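> turn this into a structure:
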Amino acid sequence: MGVPISLTVNGKPVSADVDPRTLLVELLREKLHLTGTHQGCDTAQCGACTVHLDGRAVKSCSMLAVQAQGSAVTTIEGLSQDGALHPMQAAFRECHGLQCGFCTPGMVMSAVQLLQDKPDASEQQIREGLEGNICRCTGYHNIVQAIQFCQRGSVAASARA
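Sure, this is the predicted structure:
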């Protein structure tokens, strides 16, 4: 028997009946078909499943969907507005802050939170802020550059050029 839950996902009200053991990542991917949130390690180690819950970055593989009852969830799909990439998404594209792309949604979501909390973060603080996200391809150099690019507002400047 399912448990009824209601939440807001990417600005839209959502209701669903879920098994009490359903993880938030499973609700997003399997019931709501928001597959940008990736399910990687299932142990909250890799960060590929990172979403924003009530404005804070959380790993959606480590929380039950019923725990999100009444909350607002933003996924990578919800960052863009009116077809325009979020500045962090644009920075990752501009600076080649991805390779295979598997970790990218979680990295972007964590990076957005990082700059909200520390808009003037140093390179070392950026690297420390990404410790909960694993990338097996890039070595993090371009990811850090993308965050710094967004931090400087270079995305807006390059869009005007």
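> contacts, neighbours, all on C-alpha from now
Fine.
> name the helix or strand for residue 51, please.
In this assignment (DSSP states H and E), residue 51 forms part of strand 50-53.
> my bad, residue 57
Here residue 57 sits within strand 56-59, counting by DSSP H and E.
> following element in sequence after that strand, please.
strand 72-74.
> tell me what that next one is packed against?
Where contact means 3 or more C-alpha pairs under 8 Å, 6 or more residues apart in numbering; DSSP states H and E, strand 72-74 is packed against strand 3-9, strand 50-53.
> can you lay out these as a markdown table showing mean neighbour count and distance to residue 111?
Formatted as a markdown table, the helices and strands packed on strand 72-74 follow (neighbours: other C-alpha atoms under 10 Å; distance: least, C-alpha to C-alpha, whole Å):
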| stretch | mean neighbour count | distance to residue 111 |
| --- | --- | --- |
| strand 3-9 | 17 | 20 |
| strand 50-53 | 26 | 10 |
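> give me every residue that touches residue 114.
Taking C-alpha atoms under 8 Å, 6 or more residues apart in numbering, we find residue 114 in contact with 126, 129.
> and it, how far from residue 12?
The gap separating residue 114 from residue 12 is 25 Å, by C-alpha to C-alpha, to the nearest Å.
> and this one, so I can compare the two:
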Amino acid sequence: MMYMAANGAISRRRIKVLQVGEVSFRAYCYMRQSNRTFTIENVLALVPVFEREKDYLMKVNGDIKDRGNIKWTAMMLPEHIAQLRDWQAEDDKVERPDLTDWDLDAIREEIELAHKRECNAWVQTWKSGKTIKYFGTIEKIDLHNKSIILSDPFGDETIKWMDIISVQSAD
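Purely as a prediction, here's the structure:
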């Protein structure tokens, strides 16, 4: 896998995918020798390694080999990558939907219903021009902090009420 970190650094990694979510996935990273979480949109290239090919390409006399000393380098200058990221971020921006009082009441009712039924729900948020969908069980409605606690396979997420633009029960 070719992966670009949040700071723009590009790395080549061998991974074994463990779990896949909406915007990220968990995988064992052979480079770091630990389980890691990767953002799907930062994956630049992904190539499967099949058992027969892996044995042929990666083993020489019982030793693991890096197929030579070939190192991956970026085909663009860092300034180009930064400019492309800025353009993409500008293109991907979504305006915040105008929610009426009726919409806000419907969201509140759906949150309360999903919390009481302890069922999975899709929660969509808007922040800084981006919409993000979360999936999980609403564990707690925090009146003091005006937020909900959503439990998903990767852990708990605290979501502020003012960021929520839609909620839909999955069960």
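> any idea what the TM-score is?
Remark: TM-score between the superposed chains equals 0.28 [TM-score structural alignment, normalised by the length of structure 1]; 72 aligned residues with a C-alpha RMSD of 4.6 Å.
> residue 137 of structure 2 contacts residue 155, correct?
No. When contacts are counted by C-alpha atoms under 8 Å, residue 137 of structure 2 is not listed as touching residue 155 (10.8 Å).
> who has more neighbours, the two?
Applying other C-alpha atoms under 10 Å to residue 137 of structure 2 and residue 155 shows that residue 137 carries more neighbours, namely 23 against 8.
> give me the element that one is part of.
According to DSSP H and E, residue 137 of structure 2 maps onto strand 130-142.
> just checking, what packs against that strand?
helix 101-117, strand 120-127, strand 147-152.
> wait, residue 36 of structure 2 touches residue 19, no?
No. Counting by C-alpha under 8 Å, residue 36 of structure 2 stays clear of residue 19, with 10.5 Å between them.
> any common contacting residues for the two?
26, 27.
> counting by contacts, list what the one helix or strand residue 13 of structure 1 maps to packs against.
According to DSSP H and E, residue 13 of structure 1 maps onto strand 12-18. On a contact count with 3+ C-alpha pairs under 8 Å, 6+ apart, strand 12-18 of structure 1 meets strand 3-9.
> next, the angle strand 12-18 makes with the strand it packs on.
Using axes from the mean of the first three to the mean of the last three C-alpha atoms, to 10 degrees, the inter-axis angle of strand 3-9 of structure 1 relative to strand 12-18 is 160 degrees.
> other SSEs contacting strand 3-9 of structure 1?
Of the remaining helices and strands, those touching strand 3-9 of structure 1 by 3+ C-alpha pairs under 8 Å, 6+ apart are strand 12-18, strand 72-74.
> and the longest one, what's buried?
Within strand 12-18 of structure 1, the residues that qualify as buried are 16, 18, counting by 16 or more other C-alpha atoms under 10 Å.
> before we move on, what about the shortest one?
In terms of neighbour count (16+ other C-alpha under 10 Å), strand 72-74 of structure 1 has its buried residues at 72, 73, 74.
> could you check how far residue 86 of structure 2 is from residue 132 of structure 2?
Residue 86 of structure 2 sits at a distance of 19 Å from residue 132 of structure 2 (criterion: C-alpha to C-alpha).
> please apply the same query to residue 151 of structure 2.
15 Å.
> neighbour-wise, which of the two wins?
Using other C-alpha under 10 Å as the criterion, residue 151 of structure 2 and residue 132 rank with residue 151 on top: 18 against 14.
> run a quick neighbour tally on residue 53 of structure 2.
Applying other C-alpha under 10 Å, we find 11 residues neighbouring residue 53 of structure 2.
> can you tell me the element it falls in?
helix 51-58.
> repeat for residue 92 of structure 1
Using DSSP H and E, residue 92 of structure 1 maps to helix 87-94.
> give the next helix or strand downstream of that helix.
Downstream of helix 87-94 of structure 1 (by DSSP H and E), the next one is helix 104-117.
> what angle do that next one and helix 87-94 make?
Going by the same axes, to 10 degrees, helix 104-117 of structure 1 makes 130 degrees with helix 87-94.
> report the buried residues of helix 104-117 of structure 1.
Buried, per 16+ other C-alpha under 10 Å, within helix 104-117 of structure 1: 104, 105, 106, 107, 108, 109, 110, 111, 112, 113, 114, 115.
> and the helix or strand following it, what's buried?
The C-terminal neighbour of helix 104-117 of structure 1 among helices and strands, as given by DSSP H and E, is helix 123-129. For helix 123-129 of structure 1, the neighbour count (16+ other C-alpha under 10 Å) marks 126, 129 as buried.
> what's the helix or strand where residue 27 of structure 2 lies in contact with?
Applying DSSP H and E as the criterion places residue 27 of structure 2 in strand 24-29. The contact list for strand 24-29 of structure 2, computed with C-alpha under 8 Å, 6+ apart, reads 13-20, 34-40.
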